[in-house]
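K.L.:
The sequence and its predicted three-dimensional model are supplied below.
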Amino acid sequence: MELTNKDDNIRHNVPMVRQITENGKAKLEIYRPTTNPIYIYTQILAALSVSMGSMVVGFSSAYTSPALVSMRDSNLTNFEVSDQEASWVGGIMPLAGLAGGIAGGPFIEYLGRKNTILFTAVPFIVSWLLIACANAIWMVLAGRALSGFCVGIASLSLPVYLGETVQPEVRGTLGLLPTAFGNIGILLCFVAGKYLDWSELAFLGGSLPVPFLVLMLLIPETPRWYVSRGREERARRALQWLRGKQADVEPELKGIVKSHCEAERHASQNAIFDLLKRSNLKPLLISLGLMFFQQLSGINAVIFYTVSIFKDAGSTIDENLCTIIVGVVNFIATFIATILIDRLGRKKLLYISDVFMIITLMTLGSFFYYKNNGGDISNIGWLPLGAFVIFVVGFSLGFGPIPWLMMGEILPGKIRGSAASVATAFNWACTFVVTKTFADIIAIIGNHGAFWFFGSVCVFGLFFVIFCVPETQGKSLEDIERKMMGPVRRMSSVANLRPMSFNM
């Protein structure tokens, strides 16, 4: 399948001119934004393969919500689970994800993006078997820790792989496929958890990495990683596989090589110094900011403790059914985001996402405040479910998938591994803090105060998006990197070349 508008779109026919800054000096450069029609089949296979790993991640993230209820039932479990141990069953995964995020940076640089993703499959299976066969709480915690470590590595490497393999015109759509499959994993866990106990649910989780392992064997390593290792011929073959047999990949390959050479020329011998260079620090801080506001929206507290929250709300609707409805909405909303992201762009979806979350979190806070102060909620028992649904829609449209997508887009190639490692570790650190302290926050300021707090954080997040986050829609990774490193100005074509001001 090919998508092409070559005859209709001047971008594909006429070279463009842009002004770039190199070594502090402005100069003109002729370039061609897209050299090939968009070849879909192989890029979908690549996106589908890594997305199967994301489904395992989603299932792992949602496991505690349905599993803890049956795990604490003495008729179904031959060991006791205290309140503190139960909180660690939920909290140890993001803590291990933090360690996985830190380890994943060196892994994707030295082993490669594909191999790093591939090597998480078997440990995922082992972790689920540990949980499923557990006869003591330490086995459950060990399984959750190993699973969390793999989740941290996968969260880092999946967006980097897709960012480096998919063409700019479809990078937004296919780049959200892992998030969509992650939500399928969450939904599957919620639905299966209604009918299976914690051990049976873990056996189901252990079967999910098998198709992921098989599909990952079919796809190539990223061309950019091959170039970084000096293996240009392997990079050419990988690019040919991704772009189609008839595609002329030489211009794109030359652009990748040129970008890598420029990054090498300006790189220092110390990775920390590279991260802290002003040109690299800006995209890193933007990525960290997006991760911070993603997690401080309270989403993982909602996902991990969905059943408990609906119980506390005294909702008139069965809490397990509410959980499934939230999972279905989460799944549908992400597919809507995949359709809209390459039409509306990243920033508009982040605006919409943030406004939805602010309104619903404040509404949930008001509901719990009214209930906690003796108000009659019998006529508004539907409100928590309605607010949760809209909250999940808002999150899934923007702040759920886009921080991960943009992490693979805006981080410069030379530091992409180490910077993505920092961003992923930071994300999981925030996840751990939110999920582990959620019960404590509720004890201190009440559940109404917790939702108001998360809503207030989202207000600050909206201003962060407005003033700090760039739009990356339709831009190649090389274009984004040049823009982040220094000003870039474009002109329509060589034929329309006119005198241009060099004032920045």
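P.N.:
Perfect, thanks for sending it. Numbering: from 1, shown residues only.

K.L.:
okay, CA-based contacts and neighbour counts for the rest of this
P.N.:
Will do.

K.L.:
contacting residues around residue 418?
P.N.:
Shown in contact with residue 418 (Cα atoms under 8 Å, 6 or more residues apart in numbering): 105-106, 271, 275.

K.L.:
ok, second structure coming up, stack it against the first:
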Amino acid sequence: MVNQKFDLKPQLFVGVVTMTCRISIGGLLSLSGILIPALQAEEDPNLKISLKDGSWMVTVWPAMAIFGSMLGGWIADTFGRRSLLLMCQLPISSAWGLIASAPSYWVILIAMGMSGFGNGALNSAASVYLCEISHPKVRGMMANLLNIAQSIGMLLSYVLGAYLPWRFLCWTLFGFSLVSAVLITIFTLETPYYLLTKLRVNEARNNLQKLRGPTTNIDEEFNEILERKLRLEANKLANQISTKSIFTSSRFLRPFFGAGVTFILACFSGIMVISLYTVNVFQESGSSLDPYLGSILVMSFRTFTSLVGSIVLTVFKRRHLLLCSSLIISSSLFLMGGSNYIRRHFFHIPIEDKTLNGTWLESNSTHDLSEGFKPALWVSTINNWIPLLAMMTMYAAHSMGFGALLKLSCAEAFPTEIRSKASAIVFVFVDIALAGVGKAFPYMLEAFEFYGTFWIFALTTALTGIYGFVTMVESKGKTLVMIEEQFEEKRMKRKNLVLQNSMENNRAQPETTQVNRVG
């Protein structure tokens, strides 16, 4: 079935329509990077904030996403993945309109909370939806559409926010979110996997045929999904297994402690926080490059590498790609911290002073700065370009491996009957972690300084990649049914091994008893 010919265009079209909702989320994700420095410079006392005040904007988003994830998983499994996609458009569109017309910072926080709720619910549906409509050969590429869309949304937000008033940015993306809702309503289909869980067999077959193209023979793929569903139902009846009991079984726990925990640990890598504070990160790094221009360059490169990532995901194995990309990201974060460390300890120049940027002075130097030193060319390069190049490298590795794989692996790993709920559980922990790291970031800069904070992120990223490589299963080129059966085979092997050991112990016990009697 994996090697069966199929028409890519129908499922790709549905996937592209679905990704439009993620463009709005990408815009909201990077909005704090635009709004925090803009509101710091505001003259209106109702809108003016400090960096620590701005951290609440970063925190309320994932905090409210926790509740969205909790509700989203239940809605997706009860009413369908497509239904949840449609429901999420209301809080997201409303948030853009509220921010655009906000008279005070409190209204912006409320709107960010609404959008966070919508994002949390959407996370439970979008990845699962794309995985379930995709052919195994292109599932990695299709799931990466969300990563591409998020990068486009972030880039759009930075481009508009750098050169236009922030309210204009919000009204523009408010209009885009309405268009996205209309497109999703008209052109998307419910997934065959969900329809079969509700025993809507004819509708499931019709939708699969539409997704694979009218001339594609879907018998083998459809029968595989249907037979798997019937076997599971028969097993439930024979063993009195409830859906709730699956959450305490290895069918949930193994993928959770593999792909799920890897995703949760990745929140402490700092990449999401850097996305939320991009302009501030450029300002803190010591680079004299305009922070808005730097952000635009980084997001442009991220969008390009997201497109390349669709190809990479179809070529390389998931686990190897995760490990390699995490080590590249870790090296980039370490380099950013090292560049800042050198500047702070060997340049006796405050970060804010751009006039002497690049002047190299040893820590024991007695030179009078008033004499005027010409900055060495290589020193200027370190100050101005290493943060930019390091961030570009970091986002390239994130787009082509680390970031693209995390959501995909969670959506693939869990059994069909609990896939949305299980993914939602993972996202609850992810949102809790993001809320904590987002709020802690300004305080980490104070406690550990810029370089120390980024070195902590570098270490965490490397450990996350190693953990994921060891605990996750390889899923490239396999159908969702094959992945489920792979976990089932491992469980049965362990069960048979325990049973075999138990039988051997029972055989040995009578022999020992007989020897004791003879003695």
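P.N.:
Yep, that arrived. What you see is a predicted model; the values in this text were computed from it and never measured.

K.L.:
What value does the TM-score take for this pair?
P.N.:
Overlay of the two chains. TM-score (TM-score structural alignment, normalised by the length of structure 1): 0.87; 459 aligned residues with a Cα RMSD of 2.1 Å.

K.L.:
Out of the contacts of residue 418 of structure 1, who's the most crowded?
P.N.:
Sorting those by how many neighbours each has (other Cα atoms under 10 Å) puts residue 105 first, at 26 neighbours.

K.L.:
Please pull up the equivalent of it in structure 2.
P.N.:
The alignment partner of residue 105 of structure 1 in structure 2, by TM-score structural alignment, is residue 73.

K.L.:
returning to what we had before: considering the contacts of residue 418 of structure 1, which are maintained in structure 2?
P.N.:
Compared against structure 2 with both residues aligned by TM-score structural alignment, their matches' Cα atoms under 8 Å, these retain 105-106.

K.L.:
Nearest to residue 190 of structure 1 among the contacts of residue 418 of structure 1?
P.N.:
Relative to residue 190 of structure 1, the closest of the contacts of residue 418 of structure 1 is residue 105; by Cα to Cα it sits at 31.5 Å.

K.L.:
I'd like to know how many residues surround residue 460 of structure 2.
P.N.:
What residue 460 of structure 2 shows, counting by other Cα under 10 Å, is a neighbour count of 19.

K.L.:
now do residue 225 of structure 2
P.N.:
The burial count for residue 225 of structure 2: 18, using other Cα under 10 Å.

K.L.:
rewinding a little: give me the subset of the contacts of residue 418 of structure 1 lying in helices.
P.N.:
105-106, 271, 275 (DSSP state H).

K.L.:
Just the closest of the residues you listed to residue 158 of structure 1, please.
P.N.:
Nearest to residue 158 of structure 1 among these, with distances taken as Cα to Cα, is residue 105, at 12.0 Å.

K.L.:
In this model residue 421 seems to touch that closest one, though I could be wrong.
P.N.:
Yes: taking Cα atoms under 8 Å as the definition, residue 105 of structure 1 is a contact partner of residue 421 at 4.4 Å.

K.L.:
Give me the common contacts of the two.
P.N.:
Joint contacts of residue 105 of structure 1 and residue 421 (Cα under 8 Å, 6+ apart) are residue 156.

K.L.:
related to what we said a few turns ago, so of the contacts of residue 418 of structure 1, which two are at opposite extremes in space?
P.N.:
Taking Cα to Cα as the measure, the contacts of residue 418 of structure 1 have their most distant pair in 106 and 275, spaced 14.0 Å apart.

K.L.:
And residue 294 of structure 2, what's its match in structure 1?
P.N.:
Using TM-score structural alignment, residue 294 of structure 2 pairs with residue 322 in structure 1.
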